[in-house]
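Undergrad: Dropping a prediction and its sequence here:
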Amino acid sequence: MDYAFIPSPAQSVWEIPLPFGLAVPIRAYALCIVAGIVAACWVVEALLRRRGAPRFFVLDLAVWAVPFGIVGGRLYHVVTSPDAYFGADGEPLKAFAVWEGGLGVPGAIVLGGVGVWIACRRGQVPFSMVADAAAIGLPLGQAVARPCNWFNQELYGLPTNAPWGVEIDAAHQRDIPPEFRGAEAYEPAFLYESLWNFGLAAVIWRLDKRFKFGAGRAFAIYVLGYGVGRFWIEGRRIDVAHDFLGLRVNEWLSLVMIVGAIVYLLRVKGKRGVLVPGEAGGLRMVDWDSADARAGKLVEVEVGSGTVESEVSDEGSAEPDESKASS
């Protein structure tokens, strides 16, 4: 086998046999998405716990954000690529076939954000605090999940002779414009985005560690960075997409994200917040460098049938003290 380029996947679905001749399909696309969700949740949980949030609050977030995000991502894909489902040769029922690929990140972020807002309201945790934690977890999760497009042989760019070019077999070249079909390899736009998001997560982590962003400013930097990356990556893609005034729809949306994030960063200021016990019970958010935060107050949260106390350090982080768990 010639490995001058990244080969197309030999298999993307595995079946687990069941009695009576049945089988359960395990799809690589879904496994990548799940891996991305787990990576994002792991990072967000660690960051929220350091800021005084209840332990495992990320699970409450995931219960709402994941299904909302999947629905939002699919809706965005179907709305921006309607011909495949409602065009002359479209198949409307395939709009529900998420496993075949097609989740739009902008839609997933917007509707997933609604799910996060609901979870925050129920858990009495500030939405802005969760958003700033997600600013690092989201790009990492996206980077981990992006190989799903390799398994589905989608999100490719112009033909290339570079060694990182990806092979697309004939059965998956239907969305390639005729003038580009039959090339040995194509630019892996999905790989570009994965690497960009890994770098974006690292940059935001370093900036947040130094400047201790609050009031959603870290999330605005994520939106800005993702918009910049998505704009140039979209410009490399050749798969069929709707254009408007010479730019793909996703390019226009990327520009809106960039401008919106810049305006937000210029208009909204705020320090990082941490959670401490409120006078009337529950939790309240204070600035990380406030007297309450520096006092090292304890945040007691329920864990199963017992409690665990988390101490807010003089740097505004909340570290769980396992030795103080009670049953």
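TA: Structure received.

Undergrad: From now on I want contacts and neighbour counts done on CA atoms only, so please keep to that.
TA: OK.

Undergrad: Just the element for the residue nearest to residue 59 when sequence neighbours are not counted, please.
TA: With sequence-adjacent residues excluded and distances taken as CA to CA, 6 or more residues apart in numbering, residue 59 is closest to residue 41, at 7.8 Å. Using DSSP states H and E, residue 41 maps to helix 28-50.

Undergrad: Let me know how buried the residue nearest to residue 59 is, in neighbour terms.
TA: 24 (other CA atoms under 10 Å).

Undergrad: Secondary structure element holding residue 133?
TA: For residue 133, the element it lies in under DSSP H and E is helix 127-145.

Undergrad: That helix vs helix 28-50, what angle?
TA: Going by axes from the mean of the first three to the mean of the last three CA atoms, to 10 degrees, helix 127-145 is angled at 150 degrees with respect to helix 28-50.

Undergrad: Please compare the first structure with the one that follows:
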Amino acid sequence: MVAQVNRVAFELVGLQIYWYAIIIVSGIAVALWLANREAVRVGLKEDDMTNFILWALPIAIIGARLYYVLFDLAPYLADPVQIFNIRNGGLAIYGGLIAAVIVLIIYTRYHFIDPWLFLDVVAPGVMLAQAMGRWGNFMNHEAYGGETTRQFLENLHLPQFIINNMYIDGAFRQPTFLYESVWSFLGFVLILFIRKNGKIKRGELFLSYMVWYSLGRFFIEGMRTDSLYLFGGIRISQLLSVILFISGIILLYYRRKKSTNIKLYERDKGANQALI
């Protein structure tokens, strides 16, 4: 019998606090910290980011839950109370992102902020938060792939605690949570590199994030065993990834080559040497 991590971190006045929640909240805090730092460098205010997150966070959680429930409706129709039980997971990243972007568009219009600039500022932090958040899935023993062997996992030179916890339902599983976490972290580094070294237009950082994440998610989703499906066995996240990838490429090309009146993404001269 291999050792399994306990998804409960600790108890507080009789309430179990899950690692999943701790990791998700930590990712959000890091994303907000990064966005606050960058906001000042591009002429926005820290309050813009903090006020936005106060609106976006609860709506993003609702969006993430609704997305998950709507595409896996049968068990929730049988027990509707479970719709509100998110302690065991069941939050879809794409649903949360869609909801947050809608809030962002409304928020920036109300406060007369360029939405593309705002998206560029938050994109790196969101990518890093996603990389962190997948470890919440690890602690919950979810978001894993098909069956594999211990030897395969050892050949990846993974730490033993990861290998041991990929033994789920009587078999070793592909650590798709880890694949996506690593992919997102590489995307975070890539976006920082582009921001630091490239002469870019507003919107290109966010679109780079969109293209990078959707590309990796398409392939990783194909390995998972807990995907949400449309008719005909089409995985919803794969379909959405294709749409986002193609849309991102088209918008990047248009904004880079065809549009001449888009402002550059500019930072304070004193901040040009700072990676984050």
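TA: Right, received. Where do you want to start? Keep in mind that what you see is a predicted model, and the values were worked out from it rather than measured.

Undergrad: Superposing both, give me the TM-score.
TA: Once the chains are laid over each other, their TM-score by TM-score structural alignment, normalised by the length of the second structure reads 0.85; 259 aligned residues with a CA RMSD of 2.4 Å.

Undergrad: Could you list every helix and strand in contact with the helix holding residue 133 of the first structure?
TA: helix 28-50, helix 105-123, helix 189-211, helix 217-234 (3 or more CA pairs under 8 Å, 6 or more residues apart in numbering; DSSP states H and E).

Undergrad: Give me the range in the second structure that the last one lines up against.
TA: Applying TM-score structural alignment, one finds that helix 217-234 of the first structure aligns to the residue range 204-221 of the second structure.

Undergrad: average gap between the matching stretch and the first structure?
TA: Stretch 204-221 of the second structure differs from its equivalent in the first structure by a mean of 0.7 Å after superposition (mean CA distance after the TM-score superposition for the first structure).

Undergrad: Contacts for that stretch next, please.
TA: With contact meaning CA atoms under 8 Å, 6 or more residues apart in numbering, stretch 204-221 of the second structure is reached by 116, 119-120, 123-124, 127, 176, 179-180, 183-184, 187, 191, 194-195, 227, 235, 237-239, 241-242, 244-246, 248-249, 251-252, 255.

Undergrad: And stretch 32-39 of the second structure, by the same measure?
TA: Contacts of stretch 32-39 of the second structure (CA under 8 Å, 6+ apart): 45-46, 49-50, 53, 121-122, 124-125, 276.

Undergrad: before we move on, back to that, so the helix holding residue 133 of the first structure matches what in the second structure?
TA: Under TM-score structural alignment, the match for helix 127-145 of the first structure is residues 115-133.

Undergrad: The matching stretch against the first structure, how far on average?
TA: Its aligned residues in the first structure lie a mean 1.0 Å from stretch 115-133 of the second structure after superposition (mean CA distance after the TM-score superposition for the first structure).

Undergrad: picking up where we left off before, the residue nearest to residue 59 of the first structure -> the second structure?
TA: Under TM-score structural alignment, residue 41 of the first structure pairs with residue 32 in the second structure.

Undergrad: and if you look at residue 55 of the first structure?
TA: With TM-score structural alignment as the criterion, residue 55 of the first structure matches residue 46.

Undergrad: And stretch 243-253 of the first structure, how far out from the chain middle?
TA: Distance, stretch centre to chain centre, for stretch 243-253 of the first structure: 22 Å (CA atoms, centre = their mean, to the nearest Å).
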